[in-house]
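S.K.: sharing a sequence plus its predicted fold:
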Amino acid sequence: MEMTKDYAIKAGGWDPRYAVVRAVVTHGDVAAVLVDPNGDGGSIDVDQYRRGPEDTWVEVSSGGGAGDSGASWSPHMVATYGRTASRARILVDYCGETYPATADEDGWWLFATRSLDDHSMPVGRPVDE
């Protein structure tokens, strides 16, 4: 099953009249969704999923707060997100590897992958740095 914006709204229990999915990423058997619960950008949640039985996505956590950037760690995955210029390219450093991410037309970007240890957090930076 593909992780889509519509699936994320339904699976996360978000009100489709107000919630806006800002970004969706999958990396192997984990996925993360950046959700703006009321569409105004004032509060952002990161919903984390893992692939479950019969190739379905199972939510493992949801959390967030105010601000245009953040990072999270769980035993299943790490994630980081931010807001920058439209279509900006981002590089995310995590456990000695560098991964690309691209902001959408509104400037939101998201990265997620499986947790590789119990203390490292991913860090995003614009390509121009």
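M.R.: Structure received. Residues are numbered from 1 along each chain as shown.

S.K.: contacts and neighbour counts: CA atoms only from here.
M.R.: OK.

S.K.: any idea how far residue 6 lies from residue 77?
M.R.: From residue 6 across to residue 77, the span is 22 Å (CA to CA, to the nearest Å).

S.K.: settle it for me: which of those two has more neighbours?
M.R.: Set residue 6 next to residue 77 and count neighbours by other CA atoms under 10 Å: residue 77 wins out with 22 against 12.

S.K.: show the subsequent helix or strand relative to the helix or strand harbouring residue 31.
M.R.: Assigning secondary structure by DSSP states H and E places residue 31 in strand 30-36. Proceeding N to C from strand 30-36, the next assigned helix or strand is strand 44-51, under DSSP H and E.

S.K.: isn't residue 9 up against residue 23?
M.R.: No - Residue 9 is beyond contact range of residue 23, at 11.7 Å (criterion: CA atoms under 8 Å).

S.K.: let me see the ranges of the strands in the chain.
M.R.: Assigned by DSSP state E, the chain shows strands spanning 20-27, 30-36, 44-51, 57-65, 70-73, 77-83, 89-94, 97-102, 108-114, 123-126.

S.K.: packing partners for the fifth one?
M.R.: So the one you mean is strand 70-73. With contacts defined as 3 or more CA pairs under 8 Å, 6 or more residues apart in numbering; DSSP states H and E, the packing partners of strand 70-73 are strand 77-83.

S.K.: structure two is appended below for comparative analysis:
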Amino acid sequence: IWLIDTPGLLPPTAAFAIDPELYFKLRVNGQMDDAPDGDSVRVADYVLWKCNRKEWFFYVDELKLDGPTDDIMEVLGKITNGDLGDKYKLAKAAWVFLELSHEHGFESMVLDDLELDDEDEKALEGRRAM
């Protein structure tokens, strides 16, 4: 089997070093194939982290948690009724959480941090003054 990496399909390897979140952003948006190595738990943890940073706590009511949490294992434990001993159940629970996040509109969330630097801020101020 030959695999040809056509420029533009995936970012160069250096891009992942510059933006460590890039892998997760691509995975969450379906731009990279699912990894068969149990990576779904790490991806679910990334989604939980992003939801918490954006103060979007849909999962609290949906999973009947006491409040927001940073612990993906707590979230997955609710999905599996506390049975986290099997890596396959854990991966399945991660997929359930990922599907749940998409059902609640995760794909509309902006994953990049869009903070303006001083130069951008000055340009915006100039436009606002017009």
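M.R.: Sure, I can see it. Everything numeric here is computed off the predicted structure, so don't read it as measured data.

S.K.: overlay them and tell me the TM-score.
M.R.: Remark: TM-score between the superposed chains equals 0.23 [TM-score structural alignment, normalised by the length of the first structure]; 60 aligned residues with a CA RMSD of 5.6 Å.

S.K.: now do the strand holding residue 31 of the first structure against strand 77-83, angle only.
M.R.: Going by axes from the mean of the first three to the mean of the last three CA atoms, to 10 degrees, strand 30-36 of the first structure is angled at 30 degrees with respect to strand 77-83.

S.K.: for strand 30-36 of the first structure, list every residue counted as buried.
M.R.: Using 16 or more other CA atoms under 10 Å as the test for burial, strand 30-36 of the first structure gives 30-36.

S.K.: do stretch 21-29 of the first structure as well
M.R.: Going by 16+ other CA under 10 Å, stretch 21-29 of the first structure has these buried residues: 21-26.

S.K.: any chance of the residues you listed in TSV with distance to residue 101 of the first structure as columns?
M.R.: Output for those, formatted as TSV (distance: CA to CA, whole Å):
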residue	distance to residue 101 of the first structure
21	17
22	14
23	11
24	11
25	10
26	12
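
S.K.: which residues sit against the strand holding residue 31 of the first structure?
M.R.: 3, 8, 19-26, 42-51, 76-77, 79, 81, 110-114 (CA atoms under 8 Å, 6 or more residues apart in numbering).

S.K.: buried subset of those?
M.R.: Restricting the contacts of strand 30-36 of the first structure to buried positions leaves 3, 8, 19-26, 44-51, 76-77, 79, 81, 110-114, with burial counted as 16+ other CA under 10 Å.

S.K.: which positions in stretch 72-82 of the second structure come out as buried?
M.R.: For stretch 72-82 of the second structure, a neighbour-count test (16+ other CA under 10 Å) marks 72-73, 75-80 as buried.

S.K.: same question, stretch 92-102 of the first structure
M.R.: In stretch 92-102 of the first structure, counting by 16+ other CA under 10 Å, buried: 92, 94, 101-102.

S.K.: circling back: strand 20-27 and the strand holding residue 31 of the first structure, what's the angle between them?
M.R.: 170 degrees.

S.K.: what angle do strand 30-36 of the first structure and strand 108-114 make?
M.R.: Going by the same axes, to 10 degrees, strand 30-36 of the first structure makes 150 degrees with strand 108-114.

S.K.: what about the helices in the second structure?
M.R.: Remark: helices assigned in the second structure by DSSP state H are 13-18, 22-28, 40-53, 58-62, 72-79, 87-103, 118-129.

S.K.: report the buried residues of the last one.
M.R.: Which is helix 118-129 of the second structure. Within helix 118-129 of the second structure, no residue counts as buried by 16+ other CA under 10 Å.
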